[in-house]
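> need a structure here:
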Amino acid sequence: MKKNANLPALIFMFALLIVWQCIAMGMNAAYILPSPTQVLVRLWELRKPLFTAHLPATMLCTGVGLAISIALGLLLAIVMDASPSAEKMLYPLIVASQTIPTTALAPLFVLWFGYTIWSKVLVTVLITFFPIAMTVFDGFRSAKTDMVDMLKTFGAGKKEIFLKLKIPAALPYFFSALKMAIPMSIIGAAIGEWLGAQAGLGYFSRRMMTQLDGAGVFAPIVLLSVVAMIAVGIVSWLEKKIITWRSSL
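Reported below is the predicted structural model:
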C-alpha cells in the first residue's frame, strides 16, 4: 500500500500534462503557451546559465530570507505566547503587514538597497514570516490547559512548561508552517528578482518574456517548482524522523 500511496497524484499530474500538451498544440502559439515538451527542451538548452548563475542566486536569496523569517516568526510567536499584552499589540500589526501588496513595496526595496541581495531578501521575509509566526503561535496555544495546570501542581515554572509541554505541542505546527513557508520564500525571491535584479530565476524569466520566448519564461518557473517540491519533501522526511510520537497515535 505504501508503495502506491503517490500513484493517484502521479496519475493526476500526468493527466494535467497531457491536457496542457493538447491545448498548446491546438493553439500553436508557443510564445503564449508553450507545450511541456517545448519547455523541457528549452530548459535543457538553457541549463548552463540557469544552473550555474541564476539558480544559485535565487537559492541564496531564498535561504537567507527563509532563515530570517524562521528566526523572526519564532521570536514573535514566543513573545506573543509569553505576554498577552504583546499579543494584543503585535497580532494586528502582523496581520496588517500582509495586507500591503508586495509588488508595491518591492520597488521601494530596490530604491533603498539597489540590486543587492537585501532588496529580494526583504520581499521574501515579508511574505514568509507570517505563516511561521501565526502557526507556531497557534501551536503554543494548543497545549492543553489541564496539562499546564498539572505541571504547575508539580512545581513547574514557566520555563519548564515551555520546554516540556509547549515546544513539543508546537513542533507539528512548526513543520506545517515550514512546508508552507518554503514555496512562499521561493515565490518571494522570484518576485523580488522579477522587479529588480541582475541575476536569478525571476530575473531570467522576465528577460525571456521581453524576447517573447514563452518556453524560456516557463523553464525557470518549472525549475523553481521542482526545487520547492524537493525542499518540502526533505522537510516532510525530517518531520517524520523528529516527531516520532505522531506515528504511534
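> going forward, measure contacts between C-alpha atoms and count neighbours the same way
Fine.
> name the SS class of the residue nearest to Tyr115 when sequence neighbours are not counted, please.
Distance criterion CA to CA, 6 or more residues apart in numbering; nearest residue to Tyr115, sequence neighbours excluded, is Ala197 at 5.1 Å. Three-state call for Ala197 (DSSP: H, G, I helix; E, B strand; the rest coil): coil.
> could you also give me the structure for this next sequence, so I can compare it with the first?
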Amino acid sequence: MITKFWLPISVILIIILIWELSATFFAIPDWILPAPTVIFAEAVSSWPNYQHHIFATIHLTIYGFVLGLMIGLIIAITLHLIPRLREALYPLLIMSQNIPIIVLAPLLVIWFGFGITPKLLIIILVCFFPIAVATIDGLKQTNPELIHYMKMAGATKKQIFIKLELPHALPSIFSGLKISATYSVMGAVISEWLGANQGIGVYMTLASSSFRTDRVFVAILFIMILCLLFFGIIIGLEKMLIKWRKDGNE
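Alright, predicted model coming up:
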C-alpha cells in the first residue's frame, strides 16, 4: 500500500519544497504567495478560530451528498425501468448540467431565501447527475444472456433487477459516487458563498477580503483534505461491497 502511493507523495513533497525555496529566495510577500511553512503555522495556530467552519461544511456536505445520492439513484432506477420515460427525460437530464451553478445560485436564494434549502439544492444539483448517469449506464450493461436465462427460469422483472441488474451495476454506481463525493465539497463551499454565517466558504471569503492569503490557502488545504477523505470513504465502501459480491458469487 505504501509503495503504491510513494510516487504521488514524492511529487507533492517536491512541489512543496520548490514552493518554499522560491518564496524564500525571491522574498515573495505573504499576502501575495505565502510559503508552505507559513500556511502550516497559520493552520495550527488558528485552529480554534476556524474549526467550527470546517465542521459546518462537513455537516452540510454529508446532508447534501446523501440527498443527492438518493435522488440520483431514484431517477436512474425509474428511467431504467421505464424506457419510454428515459427517452423523454434523459436529454433534459443532460441539459440540466449546462446551467452554471454559480449563475443558478442567486436564483435559488431569491426563491428559497438564505436558509439551508438553497445550499442543499446546490449540493444536490452537482451530486445527483454523476450518480444518475453512472447508474443508468451500469444497469444497461447487464449481460443480456443472463437476463434471458433468468426469464427462462421464471424470474420476475423485480427479481431480475434486484438479483442481477443492480449487483452488476455496483462498479458503475461507485464510479459515480467517487465523482459526486468530491463535487459535494465543492458544492458546499459554493453554497456557503451565498450568505452563510459559517463554513469553509465563509472563512475563505473573510480571509480574502482582509488579504489574509495564508488563511485562504488554509481553507483550500482543508477543502482538499475533505475531498480526499470522502473519496477514501467511498473507495473503502466499494471494496467492502464488491468483495462481498464476489464472495457471494463463488
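> related to what we said a few turns ago, how about the contacts made by the residue nearest to Tyr115 of structure 1?
Contact analysis of Ala197 of structure 1 by CA atoms under 8 Å, 6 or more residues apart in numbering lists Tyr115, Thr116, Tyr203.
> separation between the second one and Ile94 of structure 1?
Distance check for Thr116 of structure 1 against Ile94 of structure 1: by CA to CA, to the nearest Å, it reads 26 Å.
> please apply the same query to the first one.
Shown here: Tyr115 of structure 1 relative to Ile94 of structure 1, a distance of 27 Å by CA to CA.
> that older thread, most surrounded residue in the contacts of Ala197 of structure 1?
Highest neighbour count within the contacts of Ala197 of structure 1: Tyr203, with 23 neighbours (other CA atoms under 10 Å).
> re the thing from before, just send the contacts of Ala197 of structure 1 back as a markdown table, with secondary structure and distance to Ile234 of structure 1 too.
Shown next, in a markdown table, are the contacts of Ala197 of structure 1 (DSSP: H, G, I helix; E, B strand; the rest coil; distance: CA to CA, whole Å):
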| residue | secondary structure | distance to Ile234 of structure 1 |
| --- | --- | --- |
| Tyr115 | coil | 31 |
| Thr116 | coil | 29 |
| Tyr203 | helix | 27 |
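> distance to Tyr31 of structure 1 added to those residues, as TSV?
What follows is the contacts of Ala197 of structure 1, written out as TSV (distance: CA to CA, whole Å):
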residue	distance to Tyr31 of structure 1
Tyr115	28
Thr116	31
Tyr203	18
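> and which of the residues you listed is nearest to Val148 of structure 1?
Nearest to Val148 of structure 1, judged by CA to CA, of the contacts of Ala197 of structure 1 is Thr116 at 47.1 Å.
> list the contacts of the closest one.
Contact partners of Thr116 of structure 1, counting by CA under 8 Å, 6+ apart, are Ala197.
> would you list every one of the helices in structure 2?
Along structure 2, the stretches classed as helices by DSSP state H are 2-25, 36-45, 47-81, 83-95, 101-112, 116-140, 144-152, 157-160, 166-192, 200-209, 213-249.
> distance of the alignment partner in structure 2 of the residue nearest to Tyr115 of structure 1 from Leu21 of structure 2?
Correspondence of Ala197 of structure 1 to structure 2, assessed by TM-score structural alignment: Ala196. Applying CA to CA, the value for Ala196 of structure 2 to Leu21 of structure 2 is 37 Å.
> again, but for Ala105 of structure 2
Ala105 of structure 2 is 40 Å from Leu21 of structure 2, by CA to CA.
> how much does stretch 184-193 of structure 1 stray from structure 2?
When structure 2 is superposed, stretch 184-193 of structure 1 averages 0.5 Å from its matched positions, counting by mean CA distance after the TM-score superposition for structure 1.
> returning to that earlier point: can you pick out the residue with more neighbours from Ala105 and Leu21 of structure 2?
Ala105 (18 against 14).
> so the more buried one makes contact with Glu192?
No. Counting by CA atoms under 8 Å, Ala105 of structure 2 stays clear of Glu192, with 10.3 Å between them.
> excluding its backbone neighbours, what's nearest Ala215 of structure 1?
Using CA to CA, 6+ apart, the closest residue to Ala215 of structure 1 is Val39 (4.7 Å).
> mind listing what that neighbour touches?
If you count contacts by CA under 8 Å, 6+ apart, Val39 of structure 1 has them with Ala215, Gly216, Phe218, Ala219.
> which of these also appear as contacts in structure 2?
Compared against structure 2 with both residues aligned by TM-score structural alignment, their matches' CA atoms under 8 Å, these retain Ala215, Gly216, Phe218, Ala219.
> the residues you listed into TSV, with extra columns for neighbour count?
Formatted as TSV, those follow (neighbours: other CA atoms under 10 Å):
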residue	neighbour count
Ala215	26
Gly216	26
Phe218	23
Ala219	26
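> for Ile242 of structure 1, the count of nearby residues, please.
Other residues within reach of Ile242 of structure 1, judged by other CA under 10 Å, total 12.
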